[in-house]
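Trainee: Fold the following for me, if possible:
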Amino acid sequence: MFVPKIVFFDIDDTLYLKRQRLIPDSARDAIRRLQEKGIRVAIASGRSPSVLPEAAKQLIDEYGIDPVLLINGQYIRYQGEVLKAFPMQRQVLAGVSAALEQAGINHAFVSANDVAVAWEEAHFAAAAAELGLPYIVDKRHYDTQEVYQMLAFYPPEYDKAVAAMLPAHLKTVRWHQYGVDILDAAGSKARGIAAVLQALGVQMEEAMAFGDGANDVEMLQAVGFGVAMGNAAPELKRLAKYVCPRADEDGIFRGLRDLGMI
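Mentor: Below you'll find the predicted structure:
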């Protein structure tokens, strides 16, 4: 039986049910049981600090969950401090923003304090509504804030065209029918986890992770034991070492129980 020293959980549709906007009691119970066994619990989310769901904030505070990896590993909090951060260069942000605006593609900038959208339109509204995304409108947000990743809002048929606009050192990761992350090609939850484990003195093979989306691919590949949710993207299920039940079917609790960890 694999017994990790630390377990990383994605938030949306892993721990947190987006549609119901809650964390199941069974997931909370699972976290408590892990901690009682001396297994550290951590968060690894694509969300930024400013857009964490209230239920997730309460969970982190109530259970003392630490560390917390946010913005796909680009912004890491540990013991009340920023352990590591990977901001994008301002000239890169300005160039990508100009190219997207010229193509008529709306976009946003993700800082520690805000999600700042260039303008308001239907594709952004659809993606923001599903996440319950608070935001401001500021097309030059990078002038005053460190920006860790961008978002862009367009349907999948524009994927190739947008990829061709971007510098080679950037990548896109789709998280919604109309929403993608734009970040450094080396950036991922796995890079953030590596920084955390170095600080903790834990080996990558001693870590476990649960996820459901395209932004969890590197994370599940990197850790010693990657678990995909039953509601996960097919690509994630293929590379996971275990597929647990769906998030809305007590997947976290049932998966950990079936693995003999709780």
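Trainee: Every contact and neighbour count from this point should use C-alpha atoms.
Mentor: OK.
Trainee: Secondary structure class of the closest residue to residue 3 other than its chain neighbours, three-state.
Mentor: Nearest residue to residue 3 in three dimensions, chain neighbours excluded: residue 261, at 6.9 Å (Cα to Cα, 6 or more residues apart in numbering). At residue 261 the chain is in coil, as set by DSSP: H, G, I helix; E, B strand; the rest coil.
Trainee: Was I right to think residue 261 contacts residue 32?
Mentor: No: contact criterion Cα atoms under 8 Å: residue 261 and residue 32 do not qualify, at 11.9 Å.
Trainee: This protein: helices as residue ranges?
Mentor: 25-36, 54-63, 90-102, 122-131, 159-165, 189-200, 217-222, 234-239, 251-258 (DSSP state H).
Trainee: One more, so I can put them side by side:
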Amino acid sequence: MLEQSSLAPALDLPTAEEARDLRLVALDMDGTLVRSDKTVNDEFWPVAEELIGRGIVLVAASGRQRGAIMETMAPVGDRITVLSENGAVAWQGEEVLRAETVDRETTVRVATAVRALAAQGRDTGLVAGAPSRAYVERSDATFLAHVRHFYPVVEVVDDLTDLPEDVVKLATWDAEPIVEAVVPALQALELDAAIVRSHEYWADVMRAGASKGAALTRLRESLGIPREASAAFGDHFNDLAMLQSVGMPFAVANAEPEIRSAARFVAPSNDEDGVMHVLRALLAA
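Mentor: Got it, this is the predicted structure:
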């Protein structure tokens, strides 16, 4: 039985019957499980071990590259499923189960738009994410520092429209809030693709239909896990489809207002270790 060594705040929870039927848990990383100081509470790992030990499928679902997810989830990384690049790539161990690629025309149009914004003086940049590495055209230390938090393996190239492998996500970064100029510029392209805000300073372009929610639905259906027996935790717009795909959706208290409104439950914030406290309570039901 897990010991509650941290004082648990008041919790918004499903019924005990629902909690006892839990068979899958999906976790967003940044802003949800991961605290503002980029750490995970050490007390979370016994909770994760308990979930896995009971046969509950634990899924890390993030906009990050798989390598960055595995750095955070290292204590249990060999026993979880990973949905990287906002669900564009599904992994079991080092095996790619499915990859949703972006067509070259979309890559060319997005790269052209981002280059135009940079030429106008905006401090902005583009990351072309492949399943196991990322490519960038900017090589300055400031930009690369932002990129490497999400993409540990980064290669600087001359032209993002001429790469040696398929792209699964185009991630745009801007030094100012992404809604000011980048999102309107991407929307003006009228792409046959999904555009989603994943952070205050990041927006992602993905294949139409690709999302954390679509990937999670395919996973749980392949495992025969009912929607009602699944829980997910998130904080930002790229988590919305994932929360809508489960029966027990939790937004952390620091989530965007629209995400809190869409969730069935609100967990304490990431800095209050809300995911850990809620999961501990669900396991105790």
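Trainee: one step back: single out the most deeply packed of the helices of the first structure.
Mentor: Among the helices of the first structure, helix 217-222 has the highest mean neighbour count (mean count of other Cα atoms under 10 Å), at a mean of 22.
Trainee: how far apart are that helix and its match in the second structure?
Mentor: Comparing helix 217-222 of the first structure with its match in the second structure after superposition yields a mean distance of 0.8 Å (mean Cα distance after the TM-score superposition for the first structure).
Trainee: Show the contacting residues for the aligned partner of residue 51 of the first structure in the second structure.
Mentor: Taking TM-score structural alignment, residue 51 of the first structure has residue 68 as its aligned residue in the second structure. Going by Cα atoms under 8 Å, 6 or more residues apart in numbering, residue 68 of the second structure touches 149-152.
Trainee: now residue 68 of the second structure: how far from residue 202 of the second structure?
Mentor: For residue 68 of the second structure, the distance to residue 202 of the second structure (Cα to Cα, to the nearest Å) stands at 16 Å.
Trainee: What is the neighbour count of the corresponding residue of the second structure for residue 167 of the first structure?
Mentor: Per TM-score structural alignment, the equivalent position to residue 167 of the first structure in the second structure is residue 190. Neighbourhood size, residue 190 of the second structure [other Cα atoms under 10 Å]: 8.
Trainee: what's near enough to touch the alignment partner in the first structure of residue 34 of the second structure?
Mentor: Residue pairing (TM-score structural alignment): residue 34 of the second structure is matched to residue 16 of the first structure. Neighbouring residues of residue 16 of the first structure by Cα under 8 Å, 6+ apart: 22-24, 55-56, 247.
Trainee: Show me which of those is closest to residue 206 of the first structure.
Mentor: Taking Cα to Cα as the measure, residue 206 of the first structure sits nearest to residue 247 out of the contacts of residue 16 of the first structure, at 23.7 Å.
Trainee: how about the closest one, what's its match in the second structure?
Mentor: Under TM-score structural alignment, residue 247 of the first structure pairs with residue 270 in the second structure.
Trainee: State the distance from its match to residue 282 of the second structure.
Mentor: Applying Cα to Cα to residue 270 of the second structure and residue 282 of the second structure gives a distance of 17 Å.
Trainee: With neighbour numbers in mind, choose between these two.
Mentor: A count of neighbours by other Cα under 10 Å puts residue 270 above the other of residue 270 of the second structure and residue 282, at 25 against 20.
Trainee: Pull up the gap between that one and residue 239 of the second structure, please.
Mentor: Following Cα to Cα, the distance that separates residue 270 of the second structure from residue 239 of the second structure is 15 Å.
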